[in-house]
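Engineer: Fold the following, please.
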Amino acid sequence: MNISGNTVFIPGSTSGIGLALALALKARGNTVIIGGRRADLLERIVAEHPGLDTVQIDTTDPASIDSAAREVLATHPDLNVLVTMAGIMRVEDWHQPDSFLASAEEVVTTNVLGPIRLIAAFIEHLRAQPDATIMTVSSGLAFAPLKATPSYNASKAAIHMLSESIRLQLADTTVKVVELEPPSVRTSLLPGQENSDFAMPLDEFVAEVVELIASQPDATEIQVERVKFLRYGEARGDYDEVVATLNAADPHGK
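Structural biologist: Next up, the predicted model:
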């Protein structure tokens, strides 16, 4: 992915990593469209950050995705980057189904079906571009589980394998598939995570991500240094130690 000169759509970018990445990419010379469910919040963000474009979208709703895709492509026919950012994280207790089933279904709908539906809505357009990118967003927890968040871990593992698979299928097209793999970052993904000493400061994370994109335009996985502890535990042969350390360190690991 080139660091500049793109037209980028980031659903789920009204806060946290999504908004910070949108602003960083805009600063690097990209046209950026942010997507979110709340019209009032989108209006406030644009007032605070002139130059961003917005579209209202609920990535859990197929009809909303289709409507937003039509709007984005009508106003930005040169769109060439889709970042499937929207995601949620829930603490779950799997001892009893009543305590986790609804949460698990919500996580899977948002974190797995949402990206799949987004890609389906944009893939034909992206394939017609001379140079296009789909950026998926998994997590360090795709590779080492946090005990408190089973469905989140599983959803991000699914995104990792989805990314690997569609990259193979789209190798005969102009569409690159890049997987962003955050560690725990100081956002409001879980209550208290924005103040966690264990989590990486948001500005540091996004700055490192942007520099990695700039310096490694052909990378298939964007990995800041802090996520490699989780990402490569199995390859290093210390997976059990990684899992033990992760679950002893902080309940807010991403």
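Engineer: going forward, measure contacts and count neighbours with C-alpha atoms only.
Structural biologist: OK.
Engineer: Can you show me the helices along this structure?
Structural biologist: All helices of the chain, identified by DSSP state H, fall at 16-27, 39-48, 62-75, 101-108, 114-127, 150-169, 202-215, 228-231, 233-236, 239-249.
Engineer: which of the residues in the last one are buried?
Structural biologist: Pointing back at helix 239-249 there. Residues of helix 239-249 classed as buried by neighbour count (16 or more other CA atoms under 10 Å): 239, 242-243, 246-247.
Engineer: likewise the second one?
Structural biologist: Residues of helix 39-48 classed as buried under the neighbour-count rule (16+ other CA under 10 Å) are 42, 45.
Engineer: And the fifth one, by the same measure?
Structural biologist: Buried residues in helix 114-127, defined by neighbour count with 16+ other CA under 10 Å: 114-119, 121-123, 126-127.
Engineer: And the buried residues of helix 239-249, which is closest to Ala47?
Structural biologist: Taking CA to CA as the measure, Ala47 lies nearest Leu246 of those, at 39.5 Å.
Engineer: Not counting sequence-adjacent ones, nearest residue to the closest one?
Structural biologist: Leu146 (6.8 Å; CA to CA, 6 or more residues apart in numbering).
Engineer: which ones are touching that neighbour?
Structural biologist: 153, 243, 246-247, 251, 253-254 (CA atoms under 8 Å, 6 or more residues apart in numbering).
Engineer: Repeat that for Leu19.
Structural biologist: So Leu19 contacts 13, 34 (CA under 8 Å, 6+ apart).
Engineer: Apply 6 Å and report the result again.
Structural biologist: By CA atoms under 6 Å, 6 or more residues apart in numbering, the residues touching Leu19 are Ser13.
Engineer: now it: how far from Ser13?
Structural biologist: For Leu19, the distance to Ser13 equals 4 Å [CA to CA, to the nearest Å].
Engineer: And for Ala128?
Structural biologist: Distance of Ala128 to Ser13, given as CA to CA: 25 Å.
Engineer: Tell me which of those two has more neighbours.
Structural biologist: Remark: of Ala128 and Ser13, Ser13 carries more neighbours, 26 against 14, as counted by other CA atoms under 10 Å.
Engineer: Can you tell me how far the residue located most distally from the centre of the chain is from Ala154?
Structural biologist: No residue in the chain sits farther from the centre than Gln96, which is 29.8 Å out by CA atoms, centre = their mean. Going from Gln96 to Ala154 by CA to CA gives 18 Å.
Engineer: Over to Asn6?
Structural biologist: Asn6 is 31 Å from Ala154, by CA to CA.
Engineer: Before we compare anything, build this one as well:
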Amino acid sequence: MDITGNTVFIPGATSGIGLALALALRAKGNEVIIGGRRTELLAEITAEHPDLHAYVIDTTDPESVATVARQVVAEHPDLNVLIPMAGIMRVEDWTHPAGFLASAEQTVTTNLLGPIRLIGAFVEHLLTRPAATIMTVSSGLAFTPLRATPSYNASKAAIHMLSESLRLQLAGTSVRVVELEPPAVATDLLPGQRDSAIAMPLDEFVAEVLHLVETQPDATEIQVENVKFLRYGEARGDYDQVVAAINAHDPHGKADAGAA
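Structural biologist: Model prediction:
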């Protein structure tokens, strides 16, 4: 995708990677629209950054997605980039069903059904644009599992395969499918992750992402250098060692292993 001149909608951009990416894309000369569930937080962000547009949206609610999609398309007909960013990550213990089932269902609803609903709501419009992009957001953990977060790993692996499949279906159209694959980044996705010794600083991550988008406009996967350890373990033949390494920091897989 081009790095500038787009109209971009990022549901899930009220904090962390989503907000940082929204601000960075706005600084590059894009019109940026953010979405989130908390009205007061959106109000704070737009008060500080009045050049951002904001919509209250709950991607776990199909009616909310459909309603906001109609509003965004009507008010921003030049929309040509969708980045479904909303996601959650929970530590789960699958040896005790009462301790994981609700979390697993919430994770799949947010991380997988949310993007599916968003893409479904916007793809028809995007196909009318001369050049459009759907940027999905998976994770390094789509390729190498963190023991503590089974549902998160699985939801991001599903996003990877969804991206691969949509790219095949949309081949020959004006819509490109690009997959962003973050490593552990210093955000609040998991408790303590912001201070994790292995988490990539947020500003460095976003700067590298924009550099890759700008210098590799035809890339189908956006991979900062830090994620390649996780992404290519199987291809390198050291998958077992990579799995052991990212799960070695804590007996429960929670400490410095971070999240991606």
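Engineer: returning to what we had before: is it possible to export the contacts of Leu146 of the first structure to TSV including distance to Val83 of the first structure?
Structural biologist: As requested, the contacts of Leu146 of the first structure are exported to TSV (distance: CA to CA, whole Å):
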residue	distance to Val83 of the first structure
Asn153	20
Val243	29
Leu246	27
Asn247	29
Pro251	27
Gly253	22
Lys254	18
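Engineer: picking up where we left off before, quick one: which of the buried residues of helix 239-249 of the first structure is nearest Leu101 of the first structure?
Structural biologist: Asn247 (22.4 Å).
Engineer: which residues touch the closest one?
Structural biologist: Leu146.
Engineer: which position in the second structure aligns with it?
Structural biologist: Matched to the second structure by TM-score structural alignment, Asn247 of the first structure sits across from Asn247.
Engineer: Roughly how far does its match sit from Asn226 of the second structure?
Structural biologist: 17 Å.
Engineer: what does Glu31 of the second structure give?
Structural biologist: Distance of Glu31 of the second structure to Asn226 of the second structure, given as CA to CA: 29 Å.
Engineer: Look at these two and report which has more neighbours.
Structural biologist: Glu31 (21 against 17).
Engineer: from what I can see that one touches Thr7, true?
Structural biologist: Yes. The criterion here is CA atoms under 6 Å, and Glu31 of the second structure meets it with Thr7 at 4.7 Å.
Engineer: The closest residue to Pro115 of the second structure other than its chain neighbours: neighbouring residues, count only.
Structural biologist: Spatial nearest neighbour of Pro115 of the second structure, chain neighbours left out: Pro84 (5.5 Å); criterion: CA to CA, 6+ apart. Burial measure for Pro84 of the second structure: 26 neighbouring residues, criterion other CA under 10 Å.
Engineer: what's Pro84 of the second structure in contact with, if anything?
Structural biologist: Pro84 of the second structure touches 10-11, 115, counting by CA under 6 Å, 6+ apart.
Engineer: I'd like these laid out as CSV, including distance to Glu75 of the second structure.
Structural biologist: Formatted as CSV, the contacts of Pro84 of the second structure follow (distance: CA to CA, whole Å):
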residue, distance to Glu75 of the second structure
Ile10, 15
Pro11, 16
Pro115, 21
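Engineer: out of those, which one sits closest to Leu202 of the second structure?
Structural biologist: Of all these, Leu202 of the second structure sits closest to Ile10, with 17.0 Å by CA to CA.
Engineer: Any figure for the gap between Glu204 of the second structure and Val108 of the second structure?
Structural biologist: Here the criterion is CA to CA. By it, Glu204 of the second structure lies 29 Å from Val108 of the second structure.
Engineer: out of these two, which sits in the busier spot?
Structural biologist: For Glu204 of the second structure versus Val108, the count of surrounding residues by other CA under 10 Å is larger for Val108: 20 against 12.
Engineer: Closest one to Leu79 of the first structure out of the contacts of Leu146 of the first structure, please.
Structural biologist: For those, the nearest to Leu79 of the first structure is Lys254 (29.6 Å; CA to CA).
Engineer: Matching Trp94 of the second structure against the first structure, which residue comes up?
Structural biologist: Aligned partner of Trp94 of the second structure by TM-score structural alignment: Trp94.
Engineer: Nearest residue to its match in space, please, no chain neighbours.
Structural biologist: In space, Trp94 of the first structure is closest to Phe100, 5.9 Å off (CA to CA, 6+ apart).
Engineer: Quick check: that neighbour touching Val91?
Structural biologist: No. With contact defined as CA under 6 Å, Phe100 of the first structure does not reach Val91; the gap is 8.6 Å.
Engineer: intersection of neighbour lists for these two?
Structural biologist: Contacts common to Phe100 of the first structure and Val91, judged by CA under 6 Å, 6+ apart, are absent.
Engineer: and the gap between the nearest residue to Glu194 of the first structure once chain neighbours are set aside and Val107 of the first structure?
Structural biologist: In this structure, Glu194 of the first structure finds its nearest non-sequential neighbour in Arg186, 4.0 Å apart by CA to CA, 6+ apart. For Arg186 of the first structure, the distance to Val107 of the first structure (CA to CA) stands at 20 Å.
Engineer: what about Ala69 of the first structure, how many residues close to it?
Structural biologist: 17.
Engineer: Same question for Asn80 of the first structure.
Structural biologist: Asn80 of the first structure - counted by other CA under 10 Å - has 23 other residues nearby.
Engineer: where does the residue nearest to it when sequence neighbours are not counted sit relative to Thr59 of the first structure, distance-wise?
Structural biologist: Of all residues not flanking Asn80 of the first structure in the chain, Ala132 sits nearest, at 4.6 Å (CA to CA, 6+ apart). The gap separating Ala132 of the first structure from Thr59 of the first structure is 21 Å, by CA to CA.
Engineer: So for these two, which sits in the more crowded spot?
Structural biologist: Neighbours of Ala132 of the first structure and Thr59, each counted by other CA under 10 Å, are more numerous for Thr59; the result is 29 against 26.
Engineer: can you tell me which residues contact Thr220 of the second structure?
Structural biologist: Going by CA under 6 Å, 6+ apart, Thr220 of the second structure touches Val178.
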